[in-house]
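Student: the following block contains a protein sequence and its predicted model.
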Amino acid sequence: MNIEMQNTYQEDWAERSLFYNCRMFTEGFKKGDPYWKLSPCIHIGILNFNMMKSPGYYHKVTLRDEKTNELYSRKFQFHVIELKKTKAAKGKARKHPLYRWARLITATTWEEIAQESVGNRYMERIQEEIYNLINNE
């Protein structure tokens, strides 16, 4: 799995993510190994800019047949979270657990961090760590 945060727009971001996934896909694979042993390559891109044209903040990109939409392989995936689009999310999209994490990442005040963290022990732990990092500098 490759996780990348990108704060500023980069025109070649899609190509970079393809490059990293392709390199990761073949890493450690030895001559004579059966191909089913290839591990899935999952790229998670957390972007502070809008890359995709569609309005949603979360996109799962896979290899699919253009005509039938049939999945070609589950072993190559790209998950893109566009942080700037979270404010425009509505209804069902706001109920997805990923939405809260995206909002936590974009929080700029202690109030926003507390609001997004409440009731989620993992987020509350992140809140504590952020507080400790800032106060121990």
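Tutor: That came through fine. What you see is a predicted model; the values in this text were computed from it and never measured.
Student: CA atoms for contacts and neighbours, from now on please.
Tutor: Will do.
Student: quick check: the gap between the residue nearest the centre of the chain and G32.
Tutor: Using Cα atoms, centre = their mean, the residue of the chain that lies closest to the mean C-alpha position is I44, 3.6 Å off. Separation of I44 from G32 (Cα to Cα, to the nearest Å) stands at 30 Å.
Student: if we can go back for a sec, let me see the contact set for the residue nearest to the centre of the chain.
Tutor: I44 makes contacts with 1-4, 78-81, as judged by Cα atoms under 8 Å, 6 or more residues apart in numbering.
Student: chain neighbours aside, what residue packs nearest to M51?
Tutor: Nearest residue to M51, sequence neighbours excluded (Cα to Cα, 6 or more residues apart in numbering): E82, at 7.4 Å.
Student: the one you found touches S54, doesn't it?
Tutor: No - using Cα atoms under 8 Å, E82 makes no contact with S54, being 10.7 Å away.
Student: compare these two (neighbour count), which wins?
Tutor: E82 (22 against 10; other Cα atoms under 10 Å).
Student: got another, please set it beside the one above:
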Amino acid sequence: MKKESNKKTYQFHKATGALKYTMTNDYLFRMVLQRDKETLTLLICSLLHLTKDQVVDVYIDNPVEPGATIANKEYQLDIVVKLNGDVIINLEMQVINYNNWPMRSLSYLCRKFDSILKGTDYNTAHTVYQIGFLDFTLFENHPEFFAKYQMRNAKDNYLYTDRFNLFVVDLNRTDMATDEDKFYGIDTWASLFKATTWEEIKMITDNNPSLNSTAEAIFMSTANQDILEQCRIREDNIVHEKLQAERMKYLENENKTLTNENQSLSNENQVLTEEKLLLNERVAKLEKLLKDNGIQE
């Protein structure tokens, strides 16, 4: 990220203490990207490894009026970005692990890719990206900070098409950022999104002055009471959803435990049944032996 040459004074420079909400709040995430086109441009450039002069035009295709109420429904807070007129980028901030992200993200990606009008040449299909910022590790046995998935040949890894792309940024694994990730500042974005105090943000912007406008957009958005109210509602919903997810996980574990216990009892019953059959066979043989020897009629 290039340093700014000017010494412009921003309002966030005077802010101290804890942020009211962090950028992991998907409503605030959306408001900041909507408010500041510079932020949107820099973020897209980092993720797609572009230079600013390669961005002819970029805008959010599904903007929301700042402070407007958004129903707590799935897919509601996806940010659909149009880049240079022919690239569609779907951005999503996700803090709760419902253990369905692979299928969910593919659903997002396919919806955006399958937008060819009837009778139109398939070669006109837009290049699409589904980019998820996750506040959890997607694959515990295969952690990665910035993962890129594409359709490739299973034998020799030959690329099928570069128009179908699924990216995942693990906000908690900046320790695994590669030199390339750091060169494009993706680890810096992750740190910014996770920052909980203004002191952290100032430290980030001191080293990356190009993010001053982003920090200012965060400050201005969190100074808007209508936006703050919607951020609060989203936080309440997230807490509720987390409790639901934890309860569901607990019930699933309980169900697994009961299933295992039932299986164990079933196995024990099977053993007892087999032992009973064996015992009956032995009793029958003993009775026959006694009868054959005139000991028992």
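Tutor: Arrived safely, thanks for sending. Treat the numbers as computed from the prediction; the structure is a model and nothing was measured.
Student: which ChimeraX command selects the buried ones in the contacts of I44 of structure 1?
Tutor: Buried residues within the contacts of I44 of structure 1, by 16 or more other Cα atoms under 10 Å, are selected in ChimeraX with:
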select :78,79,80,81
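Student: what residue of structure 2 matches up with H79 of structure 1?
Tutor: Aligned against structure 2 by TM-score structural alignment, H79 of structure 1 finds its counterpart in F167.
Student: so which residues of the stretch 51-200 of structure 2 form helices?
Tutor: 101-113, 179-183, 186-194, 198-207 (DSSP state H, counting those that start in this stretch).
Student: quick one, which of the ones you listed gets closest to L289 of structure 2.
Tutor: Across these, L289 of structure 2 has its closest neighbour in helix 101-113 (67.2 Å, Cα to Cα).
Student: give me the number of residues near the spatially closest residue to P55 of structure 1 that is not a sequence neighbour?
Tutor: The shortest distance from P55 of structure 1 to any non-neighbouring residue, by Cα to Cα, 6+ apart, is to K85 (7.0 Å). Applying other Cα under 10 Å, we find 17 other residues in the vicinity of K85 of structure 1.
Student: against A215 of structure 2, how distant is the counterpart of I105 of structure 1 in structure 2?
Tutor: The equivalent of I105 of structure 1 in structure 2 is F193 (alignment by TM-score structural alignment). F193 of structure 2 is 10 Å from A215 of structure 2, where distance means Cα to Cα.
Student: which of those two has more neighbours?
Tutor: Higher neighbour count among F193 of structure 2 and A215: A215, with 25 against 19, using other Cα under 10 Å.
Student: ok, now how distant is the aligned partner of the more buried one in structure 1 from H79 of structure 1?
Tutor: Under the alignment (TM-score structural alignment), A215 of structure 2 maps onto Q127 of structure 1. Using Cα to Cα, one gets 24 Å for the distance from Q127 of structure 1 to H79 of structure 1.
Student: likewise for R100 of structure 1?
Tutor: Taken as Cα to Cα, the span from R100 of structure 1 to H79 of structure 1 is 16 Å.
Student: same question for S73 of structure 1.
Tutor: 15 Å.
Student: can you check E11 of structure 1 too?
Tutor: Distance from E11 of structure 1 to H79 of structure 1, by Cα to Cα: 18 Å.
Student: what does T62 of structure 1 give?
Tutor: Distance, T62 of structure 1 to H79 of structure 1, by Cα to Cα: 9 Å.
Student: Y99 of structure 1 too?
Tutor: From Y99 of structure 1 to H79 of structure 1 the distance is 13 Å (Cα to Cα).
Student: and the lengthiest strand in structure 2 against structure 1, how far off on average?
Tutor: If you go by DSSP state E, structure 2 has its longest strand at strand 159-170. Strand 159-170 of structure 2 differs from its equivalent in structure 1 by a mean of 0.6 Å after superposition (mean Cα distance after the TM-score superposition for structure 1).
Student: now do that strand: distance to the chain's middle.
Tutor: Strand 159-170 of structure 2 sits 15 Å away from the centroid of its parent chain (Cα atoms, centre = their mean, to the nearest Å).
Student: what residue of structure 1 is the furthest out?
Tutor: For structure 1, the largest distance from the centre (Cα atoms, centre = their mean) belongs to G32, which lies 33.3 Å off.
Student: can you list contacts of the strand or helix carrying Y131 of structure 1?
Tutor: For Y131 of structure 1, the host element (DSSP states H and E) is helix 121-135. The contact list for helix 121-135 of structure 1 (Cα under 8 Å, 6+ apart) reads 101, 113-114, 116-118.
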